[in-house]
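Q: heads up, no residue letters with this:
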């Protein structure tokens, strides 16, 4: 029980640092925690995100690949890997991973071992649609981009968080129409 409480506290502290964009502080804490638990895929994927947010995509990729070895089906690990691949111009690989997440569906993602509930799964999958649309746009596949951004817009609903604003989604749609 004590370990569960400690993990929740640790997760909250790390998430709070993420919310404040304090990537260096988060990274120092995560690295310290990894010395105690080096096979913790959640810590590894959060470490990857600190590099990603500072545009250090090669470092992010290295850490993401370690996380994927430990938990190859974790939705957060897959998301972090896909978004990092996208940023280093490996769009096809990114799209493949994101579509794999979409095929799993809300229920399987929400309630699997790494799931964080239905709302989180719906949000993650809708952000996958946005990222796929943007990747297809960068690959100059405008019809596919339009298809996925329309799906993203259709699945948006009040109270469902997204990393992407409605303005960004509409701008992407305009750019491919």
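A: Done, it's in. Because the structure is predicted, anything quoted here is derived from the model rather than measured. Numbering: from 1, shown residues only.
Q: CA atoms for contacts and neighbours, from now on please.
A: Noted.
Q: and stretch 52-66, which residues are buried?
A: Buried residues in stretch 52-66, defined by neighbour count with 16 or more other Cα atoms under 10 Å: 52, 57, 58, 59, 60, 61, 63, 64, 65, 66.
Q: can you tell me how far the spatially most central residue of the chain sits from residue 63?
A: Nearest to the geometric centre of the chain sits residue 79, at 3.5 Å (Cα atoms, centre = their mean). For residue 79, the distance to residue 63 (Cα to Cα, to the nearest Å) stands at 13 Å.
Q: before we move on, back to that, and the residue nearest to the centre of the chain, what element?
A: helix 75-87 (DSSP states H and E).
Q: and stretch 135-150, how far from the chain's centre?
A: Offset of stretch 135-150 from its chain centre (Cα atoms, centre = their mean, to the nearest Å): 19 Å.
Q: What is the burial count for residue 68?
A: Counted with other Cα atoms under 10 Å, the neighbours of residue 68 add up to 19.
Q: contacting residues for the nearest residue to it once chain neighbours are set aside?
A: Computed as Cα to Cα, 6 or more residues apart in numbering, the closest residue to residue 68 that is not its neighbour in sequence is residue 77, at 6.2 Å. Taking Cα atoms under 8 Å, 6 or more residues apart in numbering, we find residue 77 in contact with 41, 42, 45, 64, 67, 68, 71.
Q: adding another structure so you can compare the two:
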């Protein structure tokens, strides 16, 4: 059973998400809050497996809560769930080792899949956020480095090498 804590300042969304998550056989919401201060206090006490945090909340932000969790070395993994696809929020979220960063307009199955994925050690970020972080030049640089390491000249050759090595 994966224990969850939900911090979302919109009461209706908080209740709806709690009910939705409770429908899953392997998920259990152990607590929730509509502000960051109560979330932080209860997270220290409950120590759930995963905390799902909104960014903008009264008191302290979800990112502040994530920072505190990271510095206190609690084992709780953090998934940020927000409407903000802003670079500055995403960059700040990555610093305290946030395990997931999803947008609220994502399908609910994405959140459920992300919870299970972060419990296996994976990191899940909304594709829109990663795309915003990388410029065309950075992408080109990464591709060049990959091609060089694989000893290939283009994407098609890289895919062939990956398939031959059963990486895909």
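A: In hand now; what should we look at? In this text the structure is predicted, and so the values were computed from the model without any measurement.
Q: Quantify their similarity with the TM-score.
A: After superposition, the two chains reach a TM-score (TM-score structural alignment, normalised by the length of the second structure) of 0.34; 104 aligned residues with a Cα RMSD of 5.5 Å.
Q: sorry, back to before: out of the buried residues of stretch 52-66 of the first structure, which is nearest to residue 153 of the first structure?
A: Lowest distance from residue 153 of the first structure to those (Cα to Cα) belongs to residue 52, with 25.6 Å.
Q: how much space is there between that closest one and residue 80 of the first structure?
A: Distance from residue 52 of the first structure to residue 80 of the first structure, by Cα to Cα: 9 Å.
Q: what about the longest helix in the second structure?
A: Counting by DSSP state H, the longest helix found in the second structure is helix 136-150.
Q: And that helix, what's buried?
A: Buried positions in helix 136-150 of the second structure, judged by neighbour count with 16+ other Cα under 10 Å: 143, 144, 146, 147.
Q: For those, give me a markdown table that also has distance to residue 157 of the second structure.
A: What follows is those, written out as a markdown table (distance: Cα to Cα, whole Å):
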| residue | distance to residue 157 of the second structure |
| --- | --- |
| 143 | 12 |
| 144 | 13 |
| 146 | 11 |
| 147 | 9 |
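Q: Residue 28 of the second structure: neighbour count?
A: Residues lying near residue 28 of the second structure (other Cα under 10 Å) number 19.
Q: cool, residue 81 of the second structure as well?
A: Residue 81 of the second structure has 23 nearby residues by other Cα under 10 Å.
Q: re the thing from before, and the longest helix of the second structure, what does it pack against?
A: Applying 3 or more Cα pairs under 8 Å, 6 or more residues apart in numbering; DSSP states H and E, one finds that helix 136-150 of the second structure contacts helix 155-164.
Q: So which bits of the helix it packs on are buried?
A: For helix 155-164 of the second structure, by 16+ other Cα under 10 Å, it's 158, 161.
Q: Point out the other helices and strands that it packs with.
A: Using 3+ Cα pairs under 8 Å, 6+ apart: helix 155-164 of the second structure touches helix 136-150.
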